[in-house]
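Asks: All I have is the shape, not the residue letters:
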């Protein structure tokens, strides 16, 4: 078997593990906290950001989303009262997303579920323990 074949097989296992873990995380967050996975991650990035805000483009880059997807995501967070948009005072074209107290509360309430589910999903996956050891 060539190196290319092994690399491709390894990559396919990583993709399969990623999909399995994401499915479990999505189910728990939605069922328990009423959040989608991207919404949870956005709130996490906003919670960790200086001044609790990020430019829309920064948030899109952190989430791996395009501009229109992050706009829809922030719209959902805004409608739920978890974040709001704010114009940059120095550059009126710049738009920030700012986490609200309710958004921080929801994120913190969901974080333990997310972490517990992530840990158990990795432990349950055949590749999980080996991956942890390799990265560890």
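Replies: Noted; the coordinates are in hand. Note that the structure is predicted; figures quoted are calculated from it, not measured. Numbers count the residues shown, from 1 in each chain.
Asks: C-alpha only now, for contacts and for neighbours.
Replies: Will do.
Asks: separation between the nearest residue to residue 78 once chain neighbours are set aside and residue 10?
Replies: Nearest-residue entry for residue 78: residue 84, 5.0 Å, with adjacent residues in sequence omitted and distances by C-alpha to C-alpha, 6 or more residues apart in numbering. Separation of residue 84 from residue 10 (C-alpha to C-alpha, to the nearest Å): 41 Å.
Asks: Pull the number of nearby residues for the residue nearest to residue 78.
Replies: 19 (other C-alpha atoms under 10 Å).
Asks: another structure for you, compare them:
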């Protein structure tokens, strides 16, 4: 195995561990998925609180059909709404609601606390220590 392959493998291992910890904590404590939380964060940070569906898909790393299902779940909970683009009726936006902003803010502390704890835990593994150091100094 090359050095690049070995390094990449450790990075993937770190990513998997941290993502699993985040997903479990958000689901257990708040009943929200990790992608849903991230989507709300991207929408909250966007101008006017809205993104085209394709932009949202790219921002959270999902394909078009997965982001459509995720947005449907957010809409069912009143956390976002869909809106047609005025300039191009084929374009559809996802728009965060005030309830969505409040939900994101409510979950944010759990996300941050869990992220720090997951990185600390992974950092105890000597094979991942360099990757953790790299992430934390970037």
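Replies: Yep, it's here. Note that the coordinates shown come from a computational prediction; the quantities given were computed from them, not determined experimentally.
Asks: quick revisit: quick one: contacts for the residue nearest to residue 78 of the first structure?
Replies: Taking C-alpha atoms under 8 Å, 6 or more residues apart in numbering as the definition of contact, the neighbours of residue 84 of the first structure are 74, 77, 78, 97, 98, 99, 100.
Asks: redo that, cut-off 6 Å
Replies: 78, 97, 98 (C-alpha atoms under 6 Å, 6 or more residues apart in numbering).
Asks: Excluding chain neighbours, give the residue nearest to the second one in space.
Replies: Read that as residue 97 of the first structure. Using C-alpha to C-alpha, 6+ apart and skipping the chain neighbours, the partner closest in space to residue 97 of the first structure is residue 85 (4.7 Å).
Asks: What's the match for the residue nearest to residue 78 of the first structure in the second structure?
Replies: For residue 84 of the first structure, the equivalent position in the second structure is taken to be residue 81, counting by TM-score structural alignment.
Asks: now the helix or strand hosting that match, how far from the centre of its chain.
Replies: According to DSSP states H and E, residue 81 of the second structure maps onto strand 80-84. Once both centres are worked out by C-alpha atoms, centre = their mean, to the nearest Å, strand 80-84 of the second structure turns out to sit 19 Å from its chain's centre.
Asks: Where in the first structure does the very next helix or strand once past that strand align, residue-wise?
Replies: The element immediately downstream of strand 80-84 of the second structure (helix or strand, assigned by DSSP H and E) is strand 92-96. Aligned by TM-score structural alignment, strand 92-96 of the second structure falls on residues 95-99 of the first structure.
Asks: That stretch against the second structure, how far on average?
Replies: Taking mean C-alpha distance after the TM-score superposition for the first structure, the mean distance separating stretch 95-99 of the first structure from the aligned residues in the second structure is 0.3 Å.
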